[in-house]
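[1] My questions concern the predicted model and sequence given below.
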Amino acid sequence: MPAFSLDPSQTAWCAELRDLAAERLRPLADKGEPGHVNRPLVAELGRLGLLERLFASGALDLCLMRESLAYACTEAETALALQGLGAHPVHAHGTRAQREHWLPRVAEGSAVAAFALSEPGAGSDAAALELRAEGDAAGDGDGDGEGESPAAEPDGPARWRLTGEKCWISNAPEADFYTVFARTTPGAGARGVTAFLVPADRPGLTGTGLDMLSPHPIGSLTFDAVPVTADDVLGEPDRGFRVAMGTLNLFRPSVGAFAVGMAQAALDATLAHTAERDAFGGKLRDLQTVAHQVAEMALRTEAARLMVYAAATAYDEKAPDVPGRAAMAKLLATETAQYVVDSAVQLHGARALRHGHLLEHLYREVRAPRIYEGASEVQRGIIAKELYKNMEAGQ
C-alpha cells in the first residue's frame, strides 16, 4: 500500500469538524446528564448531516469524522459512533422495510441505535453467545421481510422467542432499537448465531443501567421470551456472526481514530503547557527529558494515525487482509492513546487531575477503548490468526 496522506479537501473537512465540535457540539455535551443518552446532542449531529454521512461514506471518512470530533468533543464522537455501530447492520443487511423505517430516523437523530453482542459470559468470545432464539411452535415464520414497518408487536406470528441476557451494551437501556445477536442453533458455535432487529418496546424486553466509568449509558438487557419473526432477521438465519464481524471490521479502525483524536488533543495541550510553564530557571520544554517525552508522544500518535488510515483504506478497497489490519489499527491506536494521555498528565502535574481539566476528562475516556469491540488481547489473537492463515496459504 502506498504512503498515505490526506488531500486538501479532506484536511479542510477535518478542520471544519473540529470547529463544529467545539462551537456547536461541546456546549450540548456539557449540558448532558452522565449515564444517559444526550438526545439533543444526537439530534444536532443529525442536523449537521454527520449521521446521514455514516451510511453514505466509507471507512476512511468514518475515521476522519471520529478523529476530528474526538479532538474537541469525545461525547459527540461517541454518540455518532454508537449510532453507526447499532445501525450499520440494518444499513448493510436489513430488509427494505427495516431500512425505510429506521435509517431515516437514525440519520436525523430522532432514533437511538445500539449494538447488542456482549453477554455476561461471552464478551471477548463472541462465538460463545447464550442468548437463545427458540423456535415458537405457534409461529409460521412465513414473513418475507418486505412487509409493514416494525411495531411493538411483531407483524406476524413469532417464529422465535429470545430468552437470556445481554450486558455491557452501550446506549442500553435507552436505545429505541437494538441489533441483537442470538443463538438459533445450539452447539454450532459461530455458525449458529442469527442477527435480529429488535425494537425497544417489544414485549418481554427490559433493561437496567449500569454504573460505569462512562458519560454515555451502558446497561444490561433481559429478554423474557421476546417475540421475533422472519421480518426481524438481519441477513440470514444462522449467519449472524458474519453480520457482527463485518460490522466490527468496519468500526475497529475507527475506534483507533477515536483514540488518535484523544491522543492529539493531549499532545497539543502538552506542547502548549511545556512551552509556557516555568521550571528550573527556564521553560519545561528546555529540559531534555521533557522534550524527548513530547517527541515520543508525537511519534507514536502519528504512527497510530497512519495505521488507522491504512486500515480504513484497505477496507474501502475491499482488500483481503482487512481483519488483520483492522485489529492492528485498533490495538496500536488505543494502546498509544493510553500512553500519550498518561504522559500528558505526568508532564502537567497535579493540575491535570482536577475535575474539569481536559486531561482529567481524557484520562477517564481513554481507558475503555482498549476493552470494547474486542480487548487488546483479542486483537493480538486476531492478528496472529491472520498471520498464520496467510503463511499456510503461501502469501
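    Thanks, I have it.
[2] Could you use CA atoms for every contact and neighbour count after this?
    OK.
[3] Report the separation between residue 271 and residue 357.
    16 Å (Cα to Cα, to the nearest Å).
[4] The two: which is more packed in?
    residue 271 (18 against 12; other Cα atoms under 10 Å).
[5] Which element, helix or strand, includes the more buried one?
    Here residue 271, judged by DSSP states H and E, is contained in helix 240-276.
[6] Next, the buried residues of that helix.
    For helix 240-276, the neighbour count (16 or more other Cα atoms under 10 Å) marks 240-244, 246-267, 269-271, 273-274 as buried.
[7] So the residue nearest in space to the middle of the chain, which state does it fall into?
    Among the residues of the chain, the one closest to the centroid is residue 81, at 4.9 Å (Cα atoms, centre = their mean). Classification of residue 81 using DSSP: H, G, I helix; E, B strand; the rest coil returns helix.
[8] wait, what's in contact with the residue lying closest to it once chain neighbours are set aside?
    Excluding its sequence neighbours, the residue lying closest to residue 81 (Cα to Cα, 6 or more residues apart in numbering) is residue 66, at 7.3 Å. Residue 66 makes contacts with 77, 80, 81, 254, 255, 257, 258, 261, as judged by Cα atoms under 8 Å, 6 or more residues apart in numbering.
[9] The same query, at a cut-off of 10 Å, please.
    By Cα atoms under 10 Å, 6 or more residues apart in numbering, the residues touching residue 66 are 14, 17, 60, 73-74, 76-78, 80-81, 254-261.
[10] Next, residue 33: secondary structure please.
    Under three-state DSSP, residue 33 comes out as coil.
[11] And for residue 56?
    Quick answer, by three-state DSSP: residue 56 is coil.
[12] The residue in the chain sticking out farthest from the centre and residue 294: what is the separation?
    What lies farthest from the middle of the chain is residue 281; by Cα atoms, centre = their mean that is 45.8 Å. Taking Cα to Cα as the measure, residue 281 falls 20 Å from residue 294.
[13] Then residue 35?
    Between residue 35 and residue 294 the distance is 34 Å, computed by Cα to Cα.
[14] follow-up on the earlier one: okay, and the residue nearest to residue 81 sits in which element?
    If you go by DSSP H and E, residue 66 is part of helix 59-72.
[15] any idea where the strands of this structure begin and end?
    113-116, 132-135, 160-170, 177-183, 193-199, 205-209, 218-228, 233-234, 278-279, 282-283 (DSSP state E).
[16] residues near residue 127, how many?
    Neighbours of residue 127 using other Cα under 10 Å come to 17.
[17] who's in contact with the closest residue to it other than its chain neighbours?
    Nearest-residue entry for residue 127: residue 190, 4.6 Å, with adjacent residues in sequence omitted and distances by Cα to Cα, 6+ apart. By Cα under 10 Å, 6+ apart, the residues touching residue 190 are 125, 126, 127, 128, 129, 183, 238, 239, 240, 241, 242.
[18] Next up, a structure to set beside the first:
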Amino acid sequence: MTAFRLSAEQQEYVRWVREVAGGKLAGGQAGRVDRGLVRTLGDLGLLRGLFGGGPDAPPADAAAMQLCLLRETIAQISAEAETALALQGLGSYPILQSGSPELVERWIPRVISGEAVAAFALTEAGAGSDAAALSLRAERDGDGWLLTGEKLWISNAPDADIYTVFARTTPDAGARGVTAFAVPGDSPGLSGEPLEMLSPHPIGRLVFDGVRVGAGAVLGEVDRGFAVAMRTLDLFRPSVGAFAVGMAQAALDATIAHVRERHVYGAPLAGQQAVAHRIADLATELEAARLLVYSAAAAYDEGVEPDRQPRRSAMAKLYATEAAQRIVDGCVQLHGAAALQRGHPLEHLYRDVRALRIYEGASEVQRSLIARNLIGREYTR
C-alpha cells in the first residue's frame, strides 16, 4: 500500500465491510449504549477488524489502516454504528496492549463478540485537554488499589462493562504519576449517570467511591499510564479522521445526487457553475483529508519514524475533522431548507460531525501536539 492507492486486499476489505454492514446497522435509544447494535457488530464479524482481524482482512500488521478503512466505510452507513464500533476498540485496546494475559483472555473475546461493552475513561472536569492534570486518586490498599474521584464526558458511561481508567498514583508528578487500570463496570463503589450531549454516541459521568481493584488490574507499569493512553491515541486519532472522512463522503454523495435532481429555473442545479465549482472544492478537500489519514495510518503500521507518529496522527485528526465540518456545512447549504428538517440525512450528519473536533483531543490540542513535535516542548505550552 502507498499513501495514494489502496492495495487489492484493502479494496476487497472495504467491499466486504460494505456488503456485510449494508442495511443491517441502525442506532437505537439515544444517549444510552445500544447493546443490540454492539452485539450485531460482533455477530457480523466487524469488531474483529478493530485489531487487524476478521474475514478477508489485510494482515494483522496493517491494524491502523484497517481500522481507518473500517471506520470510514461504516460511517457512510450509520454514525451510531460507527461510534459503537470505535468505542469498543478505544476502551479495550489498552487492555490488549498492556494488560496481563488473564485480563486479555477475560475481556477481549467478549468485546470482539459484542457481549461486553468497553469504555476509555481519561477525561475529568479539570483535566480534559490537559490530561496530565488528572486528579482521580488511586491509593495503595494492601496488594491492590482504591480509586476515588470522578470522570466526566466518558463515552459509553455509565453503561459499560469494562473501563480503562487513568488515575493519579503519585501526587504532583504530572504525566509521570498516572497509572492505567482495567475496572469492571459492576465494581462496588462505582456509579454514574448519562449526560445529554450533542453527540452520535452515549456520554456520561462516573463516580468512584473507594472502588477497589487488585494488582492485576494495572495496565502496563505503575506511574506509566500516560504512555498507555498516548499509544492508544496515536493509533485511534487517525481513525477519528477516517470517521470524519466517511461522514463527509456520505454528505457529498447525497449532495451530488441532490444537485443533479433538483431543478431551478428549468434546469438542474448542477448546471450552475457556482454550484459545480463548490462541489469540486468540497471533493478536493475531502480527498486531501482522506490521503492525510491514510498516510498517518500507513506510517503507524510500517513503523516509519515512530518519533514523528504523534505529529502525523494529530495532523490527520485535526485536518480531517475540521474539513468534515466544512464539507458537511457546505453540503447543507447546497441542499437548502430541506437539509434542516429533522430526520434528514444531512441534518443528522450536521449534528453528529461537530463532536469530532473535540473528543480524543480538541483541534487546539492537536495543534499544540504538532507544534511540540516540530519545534520542541521547551518552546511551546
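    Structure received. Given the structure is predicted, the values throughout are model-derived calculations rather than measurements.
[19] thinking again about what came up before, the residue farthest from the centre of the first structure corresponds to which position in the second structure?
    Aligned by TM-score structural alignment, residue 281 of the first structure pairs with residue 266 of the second structure.
[20] just residue 63 of the first structure next, same as before
    So residue 63 of the first structure corresponds to residue 68, using TM-score structural alignment.
[21] close enough to count as contact, that match and residue 242?
    Yes. The pair formed by residue 68 of the second structure and residue 242 meets the contact definition of Cα atoms under 10 Å, at 5.2 Å.
[22] who touches both of these two?
    Shared contacts of residue 68 of the second structure and residue 242, counting by Cα under 10 Å, 6+ apart, come down to 236, 290, 293, 294, 297.
[23] Tell me the one among these nearest to residue 203 of the second structure.
    residue 236 (18.2 Å; Cα to Cα).
[24] What are the neighbouring residues in contact with the alignment partner in the first structure of that closest one?
    Residue 236 of the second structure maps onto residue 251 in the first structure, with residues paired by TM-score structural alignment. By Cα under 10 Å, 6+ apart, the contact set of residue 251 of the first structure is 59, 62-63, 81-82, 84-85, 88, 245, 257, 312, 326, 330, 373.
[25] I figured residue 218 of the first structure hits residue 173, correct?
    Yes. Taking contacts as Cα under 10 Å, residue 218 of the first structure lies within contact range of residue 173: 7.4 Å.
[26] Quick check: neighbours shared by the two?
    In contact with both residue 218 of the first structure and residue 173: 36, 37, 208, 209, 210, using Cα under 10 Å, 6+ apart.
[27] Turn these into a markdown table, including neighbour count and distance to residue 2 of the first structure.
    Shown next, in a markdown table, are those (neighbours: other Cα atoms under 10 Å; distance: Cα to Cα, whole Å):
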| residue | neighbour count | distance to residue 2 of the first structure |
| --- | --- | --- |
| 36 | 17 | 43 |
| 37 | 22 | 41 |
| 208 | 15 | 48 |
| 209 | 20 | 46 |
| 210 | 18 | 45 |
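[28] Give me the nearest residue to residue 314 of the second structure, chain neighbours excluded.
    Looking at residue 314 of the second structure with Cα to Cα, 6+ apart, the closest residue is residue 366, at 5.0 Å.
[29] how deep is the corresponding residue of the first structure for that neighbour tucked in, by neighbour count?
    Aligning on TM-score structural alignment places residue 366 of the second structure opposite residue 379 in the first structure. For residue 379 of the first structure, the neighbour count with other Cα under 10 Å is 26.
[30] cool, and residue 129 of the first structure?
    Neighbours around residue 129 of the first structure, by other Cα under 10 Å: 25.
[31] dump the residue contacts of it.
    117-123, 164-166, 181-183, 186, 189-190, 192-193.
[32] how does it look with 8 Å?
    By Cα under 8 Å, 6+ apart, the neighbours of residue 129 of the first structure are 118, 119, 121, 122, 181, 182, 183, 193.
[33] any chance of those residues in a markdown table, with distance to residue 5 of the first structure too?
    Output for the contacts of residue 129 of the first structure, formatted as a markdown table (distance: Cα to Cα, whole Å):
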| residue | distance to residue 5 of the first structure |
| --- | --- |
| 118 | 36 |
| 119 | 40 |
| 121 | 42 |
| 122 | 39 |
| 181 | 38 |
| 182 | 41 |
| 183 | 43 |
| 193 | 40 |
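[34] out of the residues you listed, who's nearest residue 286 of the first structure?
    Nearest to residue 286 of the first structure among the contacts of residue 129 of the first structure, with distances taken as Cα to Cα, is residue 118, at 48.3 Å.
[35] still on that earlier bit, which pair in the shared contacts of residue 68 and residue 242 of the second structure spans the largest distance?
    For these, the maximum inter-member distance is 15.0 Å, found between 236 and 290 (Cα to Cα).
[36] Can you tell me what residue 208 of the first structure aligns to in the second structure?
    Residue 208 of the first structure maps onto residue 193 in the second structure, by TM-score structural alignment.
[37] surely its match meets residue 157?
    Yes. Using Cα atoms under 8 Å, residue 193 of the second structure is in contact with residue 157, at 7.3 Å.
[38] Mutual contacts of the two, please.
    Contact criterion Cα under 8 Å, 6+ apart; residues shared by residue 193 of the second structure and residue 157: 204, 205, 206.
[39] What separation do you get for the last one and residue 355 of the second structure?
    In this view, residue 206 of the second structure and residue 355 of the second structure are 20 Å apart by Cα to Cα.
[40] out of those two, which sits in the more crowded spot?
    residue 206 (22 against 17).
[41] And the more buried one, what's its match in the first structure?
    Alignment note: residue 206 of the second structure maps to residue 221 in the first structure; criterion TM-score structural alignment.
[42] check contacts around its match.
    165, 166, 167, 169, 172, 173, 205, 206, 207, 208.
[43] hmm, 10 Å instead?
    Applying Cα under 10 Å, 6+ apart to residue 221 of the first structure gives the contacts 116, 119, 164-169, 172-173, 205-209.
[44] Filter those down to the buried ones.
    Among the contacts of residue 221 of the first structure, those classed as buried by 16+ other Cα under 10 Å are 116, 119, 164-169, 172-173, 205-207, 209.
[45] Let me know the closest of these to residue 135 of the first structure.
    Nearest to residue 135 of the first structure among these, with distances taken as Cα to Cα, is residue 164, at 14.3 Å.
[46] Number of residues surrounding the spatially closest residue to that closest one that is not a sequence neighbour?
    Leaving aside its sequence neighbours, residue 164 of the first structure sits nearest to residue 131 (Cα to Cα, 6+ apart; 4.6 Å). Taking other Cα under 10 Å as the criterion, the count of residues near residue 131 of the first structure is 23.
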